[in-house]
Each structure stands twice: as C-alpha cells, then as structure tokens.
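1. What would the 3D arrangement of this be:
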Amino acid sequence: MNEALAASVSNVSGTASVATVESYAKYIGQLAEQCLRLEVQTWPKPGLVSHVDNGSHTDMDAITFSRSAEALRPFFAELAEAGAQGAAMSTLRKIGLRAERAMLQATGGINTHRGAIFGLGLLSAAAGWRNAHPGDRTSSLGEIVARYWGDDILGGPRLTTSHGETAHRRYGAGGARQEAADGFPSIYNVGLRALEAARDIASGEAEAARVHACFALIAAVEDTNLLHRGGIAGLRFARQATRAFLRRGGVGQAEWRRHAEAIHRAFVERRLSPGGAADLLAMSLFVSALGRDG
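-> Here you go, the predicted model:
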C-alpha cells in the first residue's frame, strides 16, 4: 500500500472539523482508488482482468480499469464526506449513480466497477462516519454499514436487469446487497483472514497475498457473476478448483504461481469471471489498510 497514503490517515484524529472531514475524505478517495488499482495489478486471478491479460473478457483490459479507478476517486471522497455528515442511503445512492455515469464515460460504456461503486462506496461512507464520530471508533466499517444503512440497502430500489438481480431471481443468491446489509461478512471472515494468513506463508510478498485472498473469496462466496456466466455448474467448478488450490497450501505450495495460472486458464476456457470476488478483494484491501478492525 502507498506509504504516503497510509501515513496520512494517522494525522486525522479527534473531533472532526470541516477541514478535517474534507482532508480525511480526500484520503479515503485516494485509498479506494489505490485498492482498485491493486486488485487489477494482481495475477493470476481466475478469469479476471489483470495487468498480464484480460482473463475471460474481450471488452476491457487493465487500462480500462485504470481509467475507471481514476474517474471514481472523487466520488469515493464525496461518499466519505457524506457519511461523515450522516447522510441517508438515498443520498449515498445518488452519489453512486453519478459515479456510475462517470465510470461509463471514462470506459466508453463498459461496466468495470459497478459492484465496487456499491460496496467500496458504502465502506467509504462508513469510514467518513467513523472518523467524524469518536463514539463509533471501535466499530468496524461493516458494522457501521449494517447499523446505519442496512435496512435501506435491502429495501431500496433494485436494478432488475443487473446480473446480481437476475441471479437472485433465478438462483436465490443474496448477492452484493445482502452482503452489504449483513456488514460484509465475506470481507471480515474470508478476505482479511486470507490476507493475514498469506502474508505469513508467502514471506511478505504482497501480490501473492492478494492472489491467496482472491482464491479464498472465490472458494467461499456465492458469486452472482459466476452464476450469471456459468450457472450452478460454473459456480460449483469455480469453488472446487479454488478450494483444491487452497487445500494444497495456496501460495505456500511449491510452484504455486504455475498452479494458479492453470486454474486461471481453466476459468478463461469456460468464460467464467468472478467479478464479485474481485470487488471483495479490493474492499478487503481497503479495510486492511485502515486497520485489522476496519
């Protein structure tokens, strides 16, 4: 993680003034962008776009993701500032919709980060709230999201044409909406734990830790992107392949990168892309950067 960014958060403390809220929000925007960039700079990730190849995608590449991440930075900052002010979910949603329009403009109409806008946006708002309210400093970002916005997340308007909503209707999958309303259990119970475990077994290699966490998330999450592309059979294959990799020791096994690449190629052959896990990886990095209890 960018050391200058990580250091800047330590300078923001106490009761938040307007200037402090704004400076912290700017930091959150930069951090969110950095986490999105780190996600795409991770390889091999089964079926996903990276700086090495385009995975199972023909309409986007690492440059597309970079443009999107840059365009989204000010909106994550705006969400953090809105969160600090106790904004309702309806306000956060409006900011998210403007962020989505900026993403599509930056990418030529390609959906690179719609899921991240939702999940990372809520975590940014929660970070803003926690920084501005000392009484909540011991709460995790996930707890804050569930406490203040959980009901409205579940009860809010649904984009019926989205892959997540289609998978929800067809397979009963909870998807990103349920994940957020529950306080992001996949981040705290899977993503963060995998990052921590991998940092020990991978001798501190940051990219290896991100690969390990990505595999762990694919193995555990009912990813609606996988369901959309491959149905139940695709989800089952993805889970079996990634769980086998983890059972063999993950990134702690000999020639782990060769094994991970073989799984990546198998996903590409089946056109599987676990975009939900990719979003959760970026969110796990974000929470991790803000501290273990983030």
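2. all contacts plus neighbour counts: C-alpha atoms, from now on.
-> Will do.
3. can you pull the buried residues of stretch 99-106?
-> Across stretch 99-106, burial judged by 16 or more other CA atoms under 10 Å covers 99-104, 106.
4. and if you look at stretch 55-70?
-> 55-56, 60-62, 64-70.
5. Restricted to strands, list those.
-> With DSSP state E as the criterion, strands contain none of those.
6. contacting residues around stretch 201-213?
-> Applying CA atoms under 8 Å, 6 or more residues apart in numbering, the contact partners of stretch 201-213 are 39, 42-45, 190-192, 194-196, 198-199, 246, 250-252, 281.
7. want to put them side by side, so please do this one too:
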Amino acid sequence: MINSITQNALRALLYEVTTEPKPGLVDPGSPGPHSDMNIYTFIDSSLSLTQYFNDAVKIGQTFTGSDLTQMFFALRRKGLAAEKAMLAATHGVNTHKGAIFALGVFTCAESYCHTRHTELFTTIQAMCHGLVEHDLGHICSPQTAGEKEYAEYGYGGARAEAEQGYPIIEEIALPFLKDSTGTIQARLLDTLMKIATRAVDSNLIKRAGNIQVIDWLHEEAAAYLALGGYATDAGKQKLKQLNQECLEHNYSLGGCADLLIVTIFVGLERGYL
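-> From the prediction side, this is the model:
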C-alpha cells in the first residue's frame, strides 16, 4: 500500500523528468548531456524507490528520540539499500542518487511533522545538524566529486543545503512556485530556472571543472526569467539557447533538478500543484 507522502514523492520524481525542455537534463525529448540514460531509465528508477519512500515515512512516523540526527542516520541506512535498488533497475546507471538523499530527507521529515506537528524546514535542519563536518571534515584524500569540491572550494554541496534546512527551497523556490501561473510545464520550467539563479550546482561544477561556471548559470537563468519565462517567445528561445550551450559543453544541472524535485514534493503536499 502506498501512503500519500510516498505517492507525492513518486509524483515529484515523475513530474520533474517529464517536464521539458530542461537544459542540461533528461526529458522526454532528449537525454541532454546524459548519453547513458533516457526518460524510461528515470521512470524505472523512480518506481524502484517506492519501498524506500515507504521506509522513510515509517521512520518519520515512529521515531521518538530527541536527537533528530539519529532519525537521519536511520534514513541513511535505508538510502544505501535504495541506491542498490536504483542501480539494479537502471542496469548500473546513476539516475537518482542526489534525489535519494534530498527527497528521502524531505519525505522522512514530512512524515515526522505530520506525527509531531513540527515545522518541515526546522525539522530538516535538526535532522542534518553537523552533517558537513561529520561527512567531509576529516577526509584527507578526497575521492568523490562532493569530497573534492569541499576540499578545493570549501563548498559542502547537498549536505550543506540540508544542514541549513534548504533555505533555497523555503525562501526562494517554494514561494516562487506557489505564486507562479500558467501550465504545469511552464510553472516547473520557470521554477527550475529560479532555482538556477541561486543554486551552486555541484554537478555543473564537476562537469565544467571550475566553480566560475556558477556565475554563468546564475546570469543565464536570470536573463531567462527577465524575458518573461516560458510564457513568452523570447523566454522559449532563451531556454533553447541554454539547452544548446549545455549540450555543447556537456553541462549537467543535476543539482538544480534535485532541488526542483523536492520543491515539487512540498508543492504537492501543500496543494500548490
């Protein structure tokens, strides 16, 4: 049986991947710069995570301790199993590792909030307290992209976003989505670009090999919104241009996509979509 929180988590994954045209990302019309995956890979991956979200909901419902970091680490153990399920479903392709982390946190926290009547973003902040230092603070030989970016730039990536309680979602993306108008496609594309005006996308940094590319992304996303977004011909043309640049440079906006997914999830939970 799928509960409503799990259902909205799965809807968020599917809403994101079926929204097009997304620069630097997989959508129905194009795999973008991801030649090893397509929309069907993402559908299979999404459905493979059903049990994980059910587990996340159960952890949030049943946790009774005062230290919410322990709830996070219980969730993380389930997340490791979820990554294996994802890779089995996609034949080894990493489609949703970032979403397993972020959407798992939101799903678990939302469930806890329903049970304990607490506030979502405060709960996430308590769950992820000290996470950057715990995971990255004592690494002498960085191996993963996240570890290398922390060592080189001091940027904590998805862990830092979570530890801060996702202010980019609470203060920027979610209010923008709530106030947006038009088709779901236009609203989600514009919300993605709103996120891209502020996000420090670790996937993009990895692909570009430098952190200066973030300034480029912020400027391009702001220009798109200034043209009126997807509701205007100029906005559509700008998005087409951005798509082409991402293809030419092999840029991925995977970090922005993860933030869009959790924004969609909260939007569904609150009736904004």
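8. Show me the contacts of stretch 201-213 of structure 1 that map onto helices.
-> If you go by DSSP state H, the contacts of stretch 201-213 of structure 1 have 39, 192, 194-196, 198-199, 246, 281 in helices.
9. Return the distance of the helix ranked longest in structure 2 from the chain's centre.
-> Assignment by DSSP H gives helix 68-89 as the longest helix of structure 2. Distance, stretch centre to chain centre, for helix 68-89 of structure 2: 16 Å (CA atoms, centre = their mean, to the nearest Å).
10. elements contacting that helix?
-> Counting contacts by 3 or more CA pairs under 8 Å, 6 or more residues apart in numbering; DSSP states H and E, helix 68-89 of structure 2 packs against helix 39-48, helix 50-62, helix 97-116, helix 120-127.
11. Turn those helices into a markdown table, including distance to Arg11 of structure 2.
-> Below are the helices and strands packed on helix 68-89 of structure 2 laid out as a markdown table (distance: least, CA to CA, whole Å):
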| stretch | distance to Arg11 of structure 2 |
| --- | --- |
| helix 39-48 | 9 |
| helix 50-62 | 11 |
| helix 97-116 | 11 |
| helix 120-127 | 19 |
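12. Spell out the secondary structure type for Thr58 of structure 1.
-> State at Thr58 of structure 1, reduced to three classes by DSSP: H, G, I helix; E, B strand; the rest coil: coil.
13. hmm, back to that, Asn210 of structure 2 is nearest to which of the helices and strands packed on helix 68-89 of structure 2?
-> Taking CA to CA, helix 97-116 is the member of the helices and strands packed on helix 68-89 of structure 2 nearest to Asn210 of structure 2, at 20.1 Å.
14. could you check the angle helix 120-127 makes with the closest one?
-> Angle, helix 97-116 of structure 2 to helix 120-127, by axes from the mean of the first three to the mean of the last three CA atoms, to 10 degrees: 110 degrees.
15. what about helix 97-116 of structure 2, how far off from structure 1?
-> Once fitted to structure 1, helix 97-116 of structure 2 is off its aligned match by 0.8 Å on average (mean CA distance after the TM-score superposition for structure 1).
16. against structure 1, where does that helix fall?
-> Using TM-score structural alignment, helix 97-116 of structure 2 lines up with residues 114-133 of structure 1.
17. Please name the nearest non-neighbouring residue to Phe63 of structure 2.
-> Computed as CA to CA, 6 or more residues apart in numbering, the closest residue to Phe63 of structure 2 that is not its neighbour in sequence is Met71, at 6.6 Å.
18. give the contact list for that neighbour.
-> Contact analysis of Met71 of structure 2 by CA under 8 Å, 6+ apart lists 59-60, 63, 127.
19. among these, which recur in structure 1?
-> Checked against structure 1 using both residues aligned by TM-score structural alignment, their matches' CA atoms under 8 Å, these keep these contacts: 63, 127.
20. Could I have the buried ones of the contacts of Met71 of structure 2 as PyMOL selection syntax?
-> Buried subset of those, written as a PyMOL selection, criterion 16+ other CA under 10 Å:
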select buried, resi 59+60+63+127
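21. Among the contacts of Met71 of structure 2, which one sits closest to Thr107 of structure 2?
-> Once CA to CA is applied, the member of the contacts of Met71 of structure 2 that ends up nearest Thr107 of structure 2 is Gly60, at 8.1 Å.
22. thought the closest one was touching Tyr112?
-> Yes. With contacts counted by CA atoms under 8 Å, Gly60 of structure 2 reaches Tyr112, the gap being 4.1 Å.
23. any idea which of the buried residues of stretch 99-106 of structure 1 is closest to Leu120 of structure 1?
-> For the buried residues of stretch 99-106 of structure 1, the nearest to Leu120 of structure 1 is Ala99 (11.8 Å; CA to CA).
24. Which residue in structure 2 aligns with the closest one?
-> Under the alignment (TM-score structural alignment), Ala99 of structure 1 maps onto Ala82.
25. so who does that match touch?
-> Applying CA under 8 Å, 6+ apart to Ala82 of structure 2 gives the contacts 48-49, 52, 100.
26. can you do 6 Å?
-> Under the criterion of CA atoms under 6 Å, 6 or more residues apart in numbering, the contact list for Ala82 of structure 2 reads Tyr52.
27. what about it, distance to Asp135 of structure 2?
-> 19 Å (CA to CA, to the nearest Å).
28. next one: Gly182 of structure 2
-> Distance, Gly182 of structure 2 to Asp135 of structure 2, by CA to CA: 41 Å.
29. hmm, back to that, quick check: the residue nearest to Phe63 of structure 2 vs Lys58 of structure 2, distance?
-> Separation of Met71 of structure 2 from Lys58 of structure 2 (CA to CA): 11 Å.
30. list the buried ones in stretch 236-244 of structure 2?
-> 236, 238-239, 242-244.
31. which one of these is nearest Leu75 of structure 2?
-> Asn243 (35.2 Å).
32. Correct me if wrong: that closest one contacts Pro23.
-> Yes. Using CA atoms under 6 Å, Asn243 of structure 2 makes contact with Pro23 at a distance of 4.2 Å.
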